[in-house]
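Peer 1: Pasted the sequence and its predicted model underneath.
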Amino acid sequence: MDLYAFPPIAAVLDLAYGLLMALSNLLEPLAGASSAALAIVLVTLLVRAALIPVGISQAKAERTRARLAPKLAELQRKHKANPERLQREMMALYAEEGTSPLAGCLPMLVQIPVVGVIYALFILPVIAGHPNELLTHTLFGVPLGSSLAGSLAAGTVTPTVVAVFGAIVLLIALVGEITRRAFRPVPGAPVVPGAPIGAPSGASAGASTGAGMSPAGVARMQGVLGLLQFITAVVAMFVPLAAAIYLLVTVTWTLGQRLVLRRAYPAVPPQVPPALPA
C-alpha cells in the first residue's frame, strides 16, 4: 500500500504543495529559479517562530532541572541499590516541581511531520493525482529533489552538486560544533536526566544516567552526545536538497534561540548577596 496515497496524508500533501507553490510563485520575481528554495527557508522560519513559546517553556524547564540537580544526586546516592524506588522518587520530585525529565522534546516532535511533508514533496513525481512541479525547481542549478547520496549512487554527481551539498553539510557541521562548544557540560557537575546539552548543571539531553555515574562513564556519555550534534550533517547527505535546506535553517535558528534564551533564563539564576546588617 502506498502510504502517500492514503486520503488524509494525500490531502495534507496536496495542501502543503499548494501553499509552497503559491509562496514560490510569489517569490519568483525576487529569487528566480531559486524561489522554491527561498520559500522553504521562509516556511522553516515560520515554523520555528511558532515554536518560540515552546522554547521559552523548555528554557524554564532547564532552569528547574538545574535547581533540582542536588536533590536528584541525593536521591541517586540514597536509592542506588533500589532502581525502582529511585525512579518513583525522581518522578515524584519532578511532579512536585511541575516539570518532567522529557520536557524540551516537544520542538523536535513537532518538527518531525514538517520534515516528513517536505521530504515527500520533493520525492514524489505525482501528488494527489497531478504532476509535482516542485521537482522542476533548483538551487544554483541543483534540483531540490536530488540528494548527494542518490547522485553518487546513480553516477550523476557533478561539481555543482558537490559544491551545493558540501556547503550545506559543512555549515550544518559548523553550527553543530559551535553548539557543542557553547553548551559544553561543566566538568564535575551532576548529570540531570533529560536536560538538554549545555545546562550549567552539566546536564545532557536524553541522558538516562545520573550523578552516580563514574567520571569515566560521564566522559564517554558526553563524547557520544557531542557526536550527536553532527548527525544532522550526515542526514543532509541522504535527504533531498529541499529537506537539507530545512535542516540547515533549523539548526541555525535553534543555536541562536538557545543562546538568547540562556541569557534570558539562565539555568542557575544569579545569586543575590545578602544585605549587610545596618
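Peer 2: Okay, I see it.
Peer 1: Could you use CA atoms for every contact and neighbour count after this?
Peer 2: Will do.
Peer 1: Could you count how many residues lie near residue 72?
Peer 2: Residue 72: 25 surrounding residues under other CA atoms under 10 Å.
Peer 1: what's the nearest residue to it if we skip its chain neighbours?
Peer 2: With sequence-adjacent residues excluded and distances taken as CA to CA, 6 or more residues apart in numbering, residue 72 is closest to residue 90, at 6.8 Å.
Peer 1: So the one you found is in contact with residue 74, correct?
Peer 2: No - applying CA atoms under 8 Å, one finds residue 90 not in contact with residue 74, separated by 10.4 Å.
Peer 1: before we go on, here's another structure to hold up against the first:
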Amino acid sequence: MLAFSPVHDAAAAAGSVVGWLVGLLTPLAGGAATAAAIVLFTIAVRLLISPLTVAQVRAERRRAALAPQLRQLQQRYADDPATLQSEVFALYRRAGASPVAGCLPALLQAPFFLVMYRLFGTGDGAVGLLDARLAGVPLGWHLGDGLTLSVLLVFGVLLAALAGLATVLSRRARRTASAAAPTDQPGAALLARVLPLLPYGTVLLAVVVPLAAVLYLVTTTGWTVAEHVLLRRPQPVPAEAIDER
C-alpha cells in the first residue's frame, strides 16, 4: 500500500534529485559523493522550508509580547473561564496574532521530514543510495553491523557531533522554557523539565537508523542550531520599555 502512497512518490522524486547530485559531485568527492549529496540535499530542503520556520518564530514573538497581558487576564478572570477564553481570543485578534499560529508552520514541515526519513532511512526511491559508502562503511549499515574500527569511527564521530548539537538545543530550550511562563502556571514546571530532554531523542534515533539517516540527522540538527542562533537571538529592548522602567 505504501509503495503507491504520495510519500513514496515524493521520496522517488527526492531520490532522483539526490542521484543527480551524486553524479554532479562524483568528480570532486569521489567515493564520498553520495554522502556529500545527502548533506547538500538536506540543506537545500531546510532552506526551502525556512520561510515556515521564520513564520513560526514571528508567531512565537507575538505570543511572548502578549504574555504580560495574558497573565493579567488570567488573574482577573480566574473564576470565570468562559469570559477568560473570550478575552484571550479578543486580545489575540487585536494584536493580529493567533494562539495556534506557531503550531501551523511546524505541522506543515512534518511532510518534508517524513519524506526525508523515508528516503534516507530506507533508501526508498533512490536506487543504490544505501549501497554507497562513507569511509568504507555502507550508508545502509547500522551501528551494530560489522563492528569494525571504521564503523565505530564513522558512527562515533557523527554521534558525538549530534550529541553536541543536541546539547546546544537543550540548553537553549531550558532557557526558553524558564523565561516563557511563570512556574506557578499548571504544567509549567513539567514543561521546563521535558523540553530540554527532547533534542536528545535525535541521538537515540541515530543509534538505530542507517548511516545515511544519521548523516541526515546531523545535517538537519546543525541547521536547526543555526536557525536558533540567528532567528531566536535576543531582541533589543524598545526605548519605550526602557523609559517605562
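Peer 2: Good, I have the coordinates. It should be emphasised that the depicted structure is a prediction, and the values quoted were computed from it without experimental measurement.
Peer 1: Can you calculate the TM-score here?
Peer 2: Here the TM-score for the pair of chains, by TM-score structural alignment, normalised by the length of the second structure, is 0.82; 243 aligned residues with a CA RMSD of 3.0 Å.
Peer 1: What lines up with residue 114 of the second structure in the first structure?
Peer 2: By TM-score structural alignment, residue 114 of the second structure lines up with residue 116 in the first structure.
Peer 1: Now do residue 114 of the second structure against residue 42 of the second structure, distance only.
Peer 2: 13 Å (CA to CA, to the nearest Å).
Peer 1: any chance you could map the strands in the second structure?
Peer 2: Using DSSP state E, the strands of the second structure run over 133-134, 137-138.
Peer 1: residues in the first structure aligned with the first one?
Peer 2: Right, strand 133-134 of the second structure. Counting by TM-score structural alignment, strand 133-134 of the second structure corresponds to 138-139 in the first structure.
Peer 1: residues making contact with the matching stretch?
Peer 2: Stretch 138-139 of the first structure has contacts (CA atoms under 8 Å, 6 or more residues apart in numbering) with 33-34, 36-37, 144.
Peer 1: Tabulate the residues you listed in JSON lines, adding columns for neighbour count.
Peer 2: Listed next are the contacts of stretch 138-139 of the first structure as JSON lines, based on neighbours: other CA atoms under 10 Å:
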{"residue": "33", "neighbour count": "18"}
{"residue": "34", "neighbour count": "20"}
{"residue": "36", "neighbour count": "28"}
{"residue": "37", "neighbour count": "26"}
{"residue": "144", "neighbour count": "25"}
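Peer 1: now, which of those sits nearest residue 65 of the first structure?
Peer 2: Comparing the contacts of stretch 138-139 of the first structure against residue 65 of the first structure with CA to CA places residue 37 closest, at 39.0 Å.
Peer 1: Give me the aligned partner of the closest one over in the second structure.
Peer 2: Residue mapping for residue 37 of the first structure onto the second structure gives residue 35, with TM-score structural alignment as the criterion.
Peer 1: With residue 50 of the first structure instead?
Peer 2: Counting by TM-score structural alignment, the partner of residue 50 of the first structure is residue 48.
Peer 1: could you check the distance from that match over to residue 26 of the second structure?
Peer 2: To residue 26 of the second structure, residue 48 of the second structure is 24 Å away according to CA to CA.
Peer 1: Between the two, tell me which one has more neighbours.
Peer 2: In this view residue 48 of the second structure and residue 26 are compared by other CA under 10 Å, and residue 26 has more residues nearby, 15 against 11.
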